[in-house]
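Peer 1: Need the 3D shape of this:
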Amino acid sequence: MEALYLGCLVGGVLFALISVVFGDWIGDALGGVFDALSFEFLQPVVLAGMVTVFGGAGILIERYAGLPPVWSVSVSVLCALLSGLLLYFGYVKPMRGSENSVGYSMNDLTGRIGEVTVPVPEKGYGEVMVSMGGSGNTLHTAFSFDGDWIPAGVRVVVIDIEDGTLGVSELEKTEKGLE
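Peer 2: Next comes the predicted model:
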């Protein structure tokens, strides 16, 4: 049994090393061949971790616990399953949720608050910096929606978008008009 455990331990470690070094190349070469067979839980990192833990736990249990072979295999399988659950719910699933994009649509800018960086004349164009939350700030060409001159440093709200240009209005003036 010790040969099986050692083989799983070495095989799992080699798989992990090969995945780190050649993972992208292997994924490109296979081109999604196994996508139809994939289950959410059976990610390569989870499987490699389970095989490695099975081998390591089996060696330790057989050498130091003195359990019969059936019990050592059962406890090793249990350890492998627990480690797989921990890997999946502690690493794989949270990391999948962390993938996000900093991209946005121009329509997402409507209603956002910005600050004029280059004055916006009554008829013409200036520049506005709009905060995009966690992804930073973005600069856009802007025109005065109300036809008023808007000096630099004034906070504005994006009212409309025409041909990729933001129609903005002074935020304080808009707030006073609402009162």
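
Peer 1: contacts, neighbours, all on C-alpha from now
Peer 2: Noted.

Peer 1: Buried ones in the longest helix anywhere in the chain, by neighbour count?
Peer 2: Secondary structure of the chain per DSSP state H: the longest helix is helix 2-30. Using 16 or more other CA atoms under 10 Å as the test for burial, helix 2-30 gives Tyr5, Leu6, Gly7, Cys8, Leu9, Val10, Gly11, Gly12, Val13, Phe15, Ala16, Ser19.

Peer 1: this one as well, want them side by side:
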Amino acid sequence: METVYLACLIGGVLYAIVSVIFGDWLSQALDGALDFLSVDFLQPMTIVGGITIFGGAGFLMERYSSFAGPVIVLGSVLIAVAGAIIVYFLYVKPMENSESSIAFSVASLSGSIGEVLVSIPRNGYGEVLVKVGAGNTNQIAASFDNEPIPSGSKVVVVEVREGVLYVSELNLEL
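Peer 2: Take a look at the predicted model:
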């Protein structure tokens, strides 16, 4: 039985190494071919983690305890299930919600504060720098009030039409 435990342990470790090195490549190659097998809590990380924990626990108990074979198998299964549950709730579940995106919609810039980089003439276009998340974006801008806005001025985006930000100069005088 020690061979089975060792095989589970080594197989799990090899799976972890292969998934770290080739995981993205394999994911693209399969392109969702196995998505029909997906059940929320039966993620590969939890299944393989459980098998690896089963192998490790069984191997250690076989070597260093005086328990009988069936007790070791039962104990290994219980430890593996507990370990898989812990892996699911402490790693897999939080990671499902951790995806972030740096994408933004130009339409979502309404109400944003920016700075004029290229002065905006009365009936023309200039350029503004607007903070988006942790970064900045440069956008084409026109004057909402048909008033010229000099470079370096603080502006507020009043509306967005056809990909152009219509801005007004921001007066912070009290």
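
Peer 1: Check whether the residue positioned nearest the centre of structure 2 sits in a helix, strand or coil.
Peer 2: Residue closest to the mean C-alpha point of structure 2, counted by CA atoms, centre = their mean, is Glu99 at 1.9 Å. The assignment at Glu99 of structure 2 comes out as coil when based on DSSP: H, G, I helix; E, B strand; the rest coil.

Peer 1: repeat for the one 5 residues further on
Peer 2: Phe104 of structure 2 carries the three-state label coil when classified by three-state DSSP.

Peer 1: Now it. Nearest residue, chain neighbours left out?
Peer 2: What sits nearest to Phe104 of structure 2 in space, not counting adjacent residues and going by CA to CA, 6 or more residues apart in numbering, is Val132, at 7.7 Å.

Peer 1: in structure 2, which spans are strands?
Peer 2: In structure 2, the strands defined using DSSP state E lie at 113-118, 125-132, 135-143, 154-161, 164-169.

Peer 1: okay, those, which one's buried deepest?
Peer 2: strand 164-169 (a mean of 23; mean count of other CA atoms under 10 Å).

Peer 1: what about the longest helix of structure 1, how far off from structure 2?
Peer 2: For helix 2-30 of structure 1, the mean deviation from structure 2 after alignment is 2.3 Å (mean CA distance after the TM-score superposition for structure 1).

Peer 1: Which strands or helices does that helix pack on?
Peer 2: The contact analysis (3 or more CA pairs under 8 Å, 6 or more residues apart in numbering; DSSP states H and E) places helix 2-30 of structure 1 against helix 44-60.

Peer 1: Contacts for the helix it packs on, please.
Peer 2: By CA atoms under 8 Å, 6 or more residues apart in numbering, the residues outside helix 44-60 of structure 1 that reach it are 2, 4-13, 15-16, 72-73, 75-77, 79-81, 83-84, 87-88, 92.

Peer 1: Okay, Lys176 of structure 1 and Gly111 of structure 1: tell me how far apart.
Peer 2: Going from Lys176 of structure 1 to Gly111 of structure 1 by CA to CA, to the nearest Å gives 17 Å.

Peer 1: Out of those two, name the residue with the larger neighbour count.
Peer 2: The residue with more neighbours, out of Lys176 of structure 1 and Gly111, is Gly111; 13 against 8, by other CA atoms under 10 Å.

Peer 1: Against Val168 of structure 1, how distant is the more buried one?
Peer 2: 9 Å.
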